[in-house]
Every structure is written in C-alpha cells, then in structure tokens.
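Enquirer: below: sequence and its predicted model.
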Amino acid sequence: MKKIGVLTSGGDSPGMNAAIRAVVRKAIFHDVEVYGIYQGYTGLMTGQIKKLELGSVGDIIHRGGTFLYSARSEEFKTLEGQKKGIEQLNKHGIEGLVVIGGDGSYRGAEKLTEHGFPCVGVPGTIDNDIPGTDFTIGFDTAINTVIDAIDKIRDTATSHERTYIIEVMGRHAGDIALWSGLAGGAETILIPEATVDMEDVIGRLKRGHDRGKRHSIIVVAEGVGSGVEIGKQIKEATNLETRVSVLGHIQRGGSPTVSDRVLASRLGAYSVELLLDGKKGRAVGIKENKLVDFSISEALSQRHTLDLSMYKLSEELSI
C-alpha cells in the first residue's frame, strides 16, 4: 500500500487534528503518501482531495475541531453515493482509508469495506459511545469543559442560594453527564441509561433544603429531556429558586487535553499500522490502556454500555 486517505466525519471533537497528524506522519515515516479528504463523505464524493505533507499537519496538535472540516451526508448512505466515493478514491490511487468519527462515520466505512475498499475507523466523538473502546477522542476534553462550567455555576448557585439544572450533550449516552456530574459533586445526575424518577429528584431536593442546604446542582443529559422543562417541574414542585444552563456546543470546542492528544496520537498511528498490515473493516480503540482493534460491523451491532456502578456511587455520595 503506497497511498492512503484520511477524513473526519460527523460531529467534530477535540483531538481530531491530533489524530490526523498522527496518521499523516506515521504513514510518511513508512514512505506512504497521505491524502486529506475535506468535508467528510461529501468531499469524498465530490473529489475534495489533497495530498498532505509533513508541514500540512504542523502546529495542529493543540487545535480543537478538524482542519479537514466535517459534514454529515445523506447521499453517502445510498449505493450511488458510495460508488461516487470509491470512484474518487480510485481516481487518486488511494488504496486505504482512515475514517475518524462516530457511529455514523463507521457505517460509511463499513459500506466501503463491503464494496472491497479497505477502511479503518478511529473513534472521534465527545459522547464516548463507541462500543469496543474505553474512551473516544474528545471525551476527556468535553468533560473537562463541563466541569469547568459546573465549578463556575456552583459559585453563583451558592451566592444566590439557587438550584441549577445544567443540561449537557448526550442524546443516547450519559457518559458526559455521569463523569462530569460525579466530578462536580452534583446532587442529582439524569442519564438515558437510568430510569428518571422526578419524585425522587424532588424529594432529594426537599430533604436537602430541610436540613439547611440552600443550593443544588443537577446535571441532565439531553437524551433524558429538556433541562428547561425539568427546571419548570422542580420549580413548581418545590418553589425553590431555579435556573437552567444549557451548555450546548461549547462542549465540542477547545484545545484538547493531554489525555485526548495522547489517545488521538496512539489511535491515529495504530490505524495506519492496520492498513499497512492488510487489515480492513477494523476499528481501533483502547482497553485498559492497551491498543486494540475490532470489527467495525461488530462494534455497530453492539450497544454502548455505561458503568452504572459510577451512577450508584454518585447517588451514595450526594445524600
């Protein structure tokens, strides 16, 4: 294999640039040319492809987002769209592809592999919801962004004796809410993986208020429901002064943490090793701090699981 491509797809995450850098430099170290594909699968279909040199990835390891840009593509889900992508890959002589992204990006890589084109997936998503790996690129940065916000909000919650509901990202996975909520000392954490009992939430707030507690932090994953609506329910049931902060896309941005830079570098380089070893349809990950690879199809057929012992611990520590 003498030419490989790399693209980022779906939602951006801090550390994607570090992963691209690792792919480019690892490949060039092994005398393999690397081509950057801009705008994700959309750019693949339209031929937005450019050769990358060592200098192309200089001074990007510390930058959030992805300099290759990212996009979601409905057309690429079709057979016609996939054929357009393969035609462009063949036109540029690209023999293997590294795809950095989440489950939607993996599905595109799976389809290309089914058509005979070697792909390797690298998990880039702040949600930490890819089965087969303990952590995804961007998760650590995102939860550090959230905990910074929680710490600041707690200051004003204490000063004004208020209950704050903080809504974080996570439509189907509660990892961001759980990790940041536990680290931030939240009184209640609401995640999609656990049944939400609003009577219990309200009862906990009332008991805290009765023993003299004058402020509280509640962290809500967006997949559970609207933080605004939950805030209204709490206000009506307790008459406590309540405020809501929806953190939104701030969680996706920022310079990646040391953990994310190292993880991205290791996974990006490993993906190149797999391609050069003739492997395809694989995804890379980390388990107990060791690099692993597994079938993309296998990963997509499984459901992401969350460590509910951490959830139980958060309840025990917030009595």
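Expert: Done, it's in.

Enquirer: CA only for contacts and neighbour counts going forward, please
Expert: Noted.

Enquirer: residues contacting S259?
Expert: D140 (CA atoms under 8 Å, 6 or more residues apart in numbering).

Enquirer: and G36, how far from G5?
Expert: Counting by CA to CA, to the nearest Å, the gap from G36 to G5 is 6 Å.

Enquirer: revised request: answer the last question for E75.
Expert: For E75, the distance to G5 (CA to CA) stands at 20 Å.

Enquirer: show me where the protein has its strands.
Expert: Under the criterion DSSP state E, the chain contains strands at 3-8, 33-37, 49-52, 96-101, 119-123, 163-168, 188-190, 216-221, 242-246, 282-287, 290-295.

Enquirer: okay if I get those strands as TSV plus mean neighbour count?
Expert: Converted to TSV, the strands of the chain look like this (neighbours: other CA atoms under 10 Å):
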stretch	mean neighbour count
strand 3-8	26
strand 33-37	24
strand 49-52	17
strand 96-101	28
strand 119-123	31
strand 163-168	26
strand 188-190	26
strand 216-221	25
strand 242-246	18
strand 282-287	23
strand 290-295	16
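
Enquirer: try this one next to it:
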Amino acid sequence: MKKIGVLTSGGDAPGMNAAVRAVVRKAIFHEMEVFGVYNGYQGLMEGNIKKMNIGSVGDIIQRGGTILYSARSEEFKTEEGQQKAIEQLNKFGIEGLIVIGGDGSFRGAEKLTQKGYPCIGVPGTIDNDIPGTDYTIGFDTALNTIIEAIDKIRDTATSHERTYVIEVMGRNAGDLALWAGLADGAESILIPERADDFQLVVDKLKRGQARGKKHSIIILAEGVGSGMEYGKRIEDATKMDTRVTVLGHIQRGGSPSGFDRVLASRLGAKAVDLLLAGKAGRVVGIQKNELVDHDIIEILKAPHHINEDMYKLSNELSI
C-alpha cells in the first residue's frame, strides 16, 4: 500500500489533531503518500482532498479541534453517496482510509470496507462510548474541563448555600458524568445506564440538609434528560434554592491533555501499522495500556458498559 487517506468525522474531540499528525508522519516514515480528506465524509464525496507532508501537521499536536474539519453527512449514508466517495478514492489513487471519530463514523468506514476500500477506525470522541477500548481520544481532556468548571461552581454553591444541577455531555453514555461526579464529590450522579430514581436523589438532599449541609452538587448526563427541567423538579420537591448549569460545547474544546496527546499518537500510528499489514475493517483501541484492534462489525454491535465498581464507589462515598 502506497497511498492512504485520513479524515475526521462526527463531533470534534481534543487530540484529533495529534492523531492526524501521527498518521501522516508514521505513513511518511514508511515512504507512503498521505492525503487529508477535509470535512469528513461530505468532503470525501466532494473530492475535498489534499496531499499532506510533514509540514502539514507541524505545530498541531497541542491544538484542539481538527485541522481537517468535520461535518455530518446524510447523503453519505445512501448508496449514491458512497459511490461518489469511491469515485473520489479511485481518482486520487487512495488504497486505504483511516477514519478518526465515533460509532457513526465507523459505520461509514464499515460500508467502504465492504465495498473494497480498506478502512481502519480510530476512536475519537469525548463520550468514551466505543466498546473495545478503555479510553477514547478526547475523553480525558473533556473530563478535566468539566472538573475545573465544577470546582468553580462549587465555590458559588457554597457561598450562596445552593443546590446545583450540572448537565454534562456524553450523548447516551454516562462516563463523563460518572468520572466527573466521583472526582468532584457530587452528591448524586445521574447517568443513562441506570434508572433515574428521582426520590432517592430527593431523600439524599433532605438527609444532607437535616445534618446541616449547606450546598449540593448533582451531575446529570445529557442522555438522562434536560438539566433545566431536572433542576425545577428538584427545587419543587425540596424547596431548596436550586440553580442549573449546562456546560455545553465548552467540553469539546481546548488543548488536549498530555494523556490524550499520547493516546492519539499511539492509536494513529497503530492504524497505519494495520494498513501496512494488509488489515481492513478494524478499530484500534487501548486496553490495560496495551494497543489492541477489533473487528469493526463486532464493535458496532457491542453494547457500551460503565465501570460498575466506580458507580458503586460513587454511591458509597456520597452518603
């Protein structure tokens, strides 16, 4: 294989640039040509493709977002859209494609692999919701952004003796909420993987109030519901002064953490190794600090699981 492409798709995540850098430089080290596909699958269909060199990825390892940009494309989900993409791959002579993104991005990679174009998936999403890897690129940075925000909110919650509901991202996964809640000592953590027992939250708040507790932090994963609505329910049920903060897209941005930079570099390079070895339809990951790869179909079918021990611990420590 002499010519490969790389694209980023779906929601951006800190560390995507580090992964692109690793793909480009690892491929050039092995005397391959690398083409950057801009604006995800939409750009692939439109032929928004440029050859990259070592300088193309200089000074980007510390930058958030993605220099290749990202876009969601409904057209690519169709047979016609996929055919357009294949025509562009043929036009540029691209023999293999590395896709950095989440499960939606991997579904596109699966389709192209089935049509004869080897693809390797690299998990890049702040949600940490990809099976087969302990961590996804961007999760650690987003987690630390959330922790910093909660630390500041807690100062205000303490000063005004208030209850705060903080809504965090994660789509249908609760990892960001769980990890942030445990790291910041939240009184309650509400995640999609567990039934929302509203009365338990209320009872815990009232017990704290009875022993003189002046403020509380509740972490709500967006997959559970609206933070604004939940905050109103809390205030109505407890009569406590309650405020809501929706952290929003601040969680996606910022310079990637050291962990994410190293993780992205390792996973990006591993993806190139797989293409060089003639592999296709694989997703790279890290488990127990060892690089692994899995069949992309198995990954797309597998359910996401939270760390049960962490969830149990969070409940034990928030009595």
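Expert: The structure has been received and is ready for your questions. Every value quoted in this text rests on a predicted model; they were computed, and no experiment measured them.

Enquirer: quick revisit: out of the strands of structure 1, which comes closest to S301 of structure 1?
Expert: Closest approach to S301 of structure 1 among those (CA to CA): strand 290-295, 9.9 Å.

Enquirer: residues in contact with that closest one?
Expert: 132-133, 266-267, 270, 281-286.

Enquirer: do that again at 7 Å, thanks
Expert: 281-286 (CA atoms under 7 Å, 6 or more residues apart in numbering).

Enquirer: I100 of structure 1 against C119, yeah?
Expert: No. Counting by CA atoms under 7 Å, I100 of structure 1 does not reach C119; the two are 10.5 Å apart.

Enquirer: the residue nearest to K2 of structure 2 when sequence neighbours are not counted and V57 of structure 2, how far apart?
Expert: Once flanking residues are discounted, K2 of structure 2 sits nearest to M32: 4.8 Å by CA to CA, 6 or more residues apart in numbering. Applying CA to CA, the value for M32 of structure 2 to V57 of structure 2 is 15 Å.

Enquirer: output the longest helix belonging to structure 1.
Expert: Counting residues, the longest helix found in structure 1 (DSSP state H) is helix 139-160.

Enquirer: chain center to that helix, what's the gap?
Expert: Relative to its parent chain, helix 139-160 of structure 1 has a centroid offset of 19 Å by CA atoms, centre = their mean, to the nearest Å.

Enquirer: what about the residue nearest to I234 of structure 1 when sequence neighbours are not counted, how many neighbours?
Expert: Among residues not flanking I234 of structure 1 along the chain, I202 sits closest, at 6.4 Å (CA to CA, 6+ apart). Neighbourhood size, I202 of structure 1 [other CA atoms under 10 Å]: 17.

Enquirer: go ahead and confirm I202 of structure 1 touches K232.
Expert: No. At 11.7 Å, I202 of structure 1 does not count as touching K232 under the criterion of CA under 7 Å.

Enquirer: ok, now how distant is the residue nearest to I234 of structure 1 from T238 of structure 1?
Expert: Between I202 of structure 1 and T238 of structure 1 the computed distance is 7 Å (CA to CA).

Enquirer: counterpart of stretch 229-236 of structure 1 in structure 2, which residues?
Expert: Taken onto structure 2 by TM-score structural alignment, stretch 229-236 of structure 1 occupies residues 229-236 there.

Enquirer: what's the average distance of that stretch to structure 1?
Expert: Averaged over the aligned pairs, stretch 229-236 of structure 2 sits 0.6 Å from structure 1 after superposition, using mean CA distance after the TM-score superposition for structure 1.

Enquirer: how about that stretch: buried residues?
Expert: For stretch 229-236 of structure 2, a neighbour-count test (16 or more other CA atoms under 10 Å) marks 230-232, 234 as buried.

Enquirer: okay, and which of these map to helices?
Expert: Per DSSP H, the subset of the buried residues of stretch 229-236 of structure 2 in helices is 230-232, 234.

Enquirer: now tabulate those residues in JSON lines and tack on distance to E187 of structure 2.
Expert: Output for these, formatted as JSON lines (distance: CA to CA, whole Å):
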{"residue": "Y230", "distance to E187 of structure 2": "15"}
{"residue": "G231", "distance to E187 of structure 2": "14"}
{"residue": "K232", "distance to E187 of structure 2": "17"}
{"residue": "I234", "distance to E187 of structure 2": "13"}
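
Enquirer: quick check, central residue of structure 2?
Expert: T125 (1.8 Å; CA atoms, centre = their mean).

Enquirer: now do the contacts for that one.
Expert: Contacts of T125 of structure 2 by CA under 7 Å, 6+ apart are 11-13, 101-102, 136-139.

Enquirer: now with 6 Å, please.
Expert: T125 of structure 2 makes contact with 13, 102, 136-138, according to CA atoms under 6 Å, 6 or more residues apart in numbering.

Enquirer: quick check: the gap between the aligned partner of it in structure 1 and M1 of structure 1.
Expert: Aligned by TM-score structural alignment, T125 of structure 2 pairs with T125 of structure 1. T125 of structure 1 sits 28 Å away from M1 of structure 1, taking CA to CA as the criterion.

Enquirer: cool, G10 of structure 1 as well?
Expert: 27 Å.

Enquirer: for those two, indicate the residue with more neighbours.
Expert: Neighbour count, other CA under 10 Å: between G10 of structure 1 and M1, G10 has more, with 22 against 13.
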